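Asks: Need a 3D model of the following:
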Amino acid sequence: MNDPAKPTREQRLAQRLRDNLHRRKAQSRAMATQDSADATGDTDAGHLPNGAPPR
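Replies: The predicted structure is shown next:
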């Protein structure tokens, strides 16, 4: 029943927190790129990596 290869609840939650942090950092970098592109007038750099238009 206790499979050593199966992560515990705490390990799963810790991994989810790390993944969320990475995702939020990437979003923050994309927003910063968008803000700097808006300031310079560059319209192409404002798009998010997945192709979604900026808000």
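
Asks: going forward, measure contacts and count neighbours with C-alpha atoms only.
Replies: Fine.

Asks: what about D35, distance to A14?
Replies: 31 Å (CA to CA, to the nearest Å).

Asks: Now the second one, please; I'll put the structures next to each other:
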Amino acid sequence: MSKSEDERAKRLAEALRLNLRRRKAQARGEAADDAAKADSPPRPSGESDVTD
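Replies: Got it, this is the predicted structure:
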């Protein structure tokens, strides 16, 4: 393989690994939780997640 083919193969392999991690996280439900946290505005300090 040429140098550019090797680089392309490495990029594709990395993209496949990232995609696999993302799909596994989504299957576990973690991706939905992370997306919800990213969409919500940050809370002022002193407020907690715990509700009484």
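
Asks: still on that earlier bit, who has more neighbours out of D35 and A14 of structure 1?
Replies: D35 (15 against 12; other CA atoms under 10 Å).

Asks: how near is the equivalent of L12 of structure 2 over in structure 1 to T40 of structure 1?
Replies: Using TM-score structural alignment, the partner of L12 of structure 2 in structure 1 is R24. Distance of R24 of structure 1 to T40 of structure 1, given as CA to CA: 24 Å.

Asks: A32 of structure 1 too?
Replies: Applying CA to CA to A32 of structure 1 and T40 of structure 1 gives a distance of 12 Å.

Asks: Between these two, which is the more surrounded one?
Replies: A32 (13 against 9).

Asks: Check which element follows the strand or helix carrying S4 of structure 2 along the chain.
Replies: Secondary-structure assignment from DSSP states H and E places S4 of structure 2 in helix 3-28. Remark: after helix 3-28 of structure 2, the chain's next helix or strand is helix 30-39, criterion DSSP H and E.
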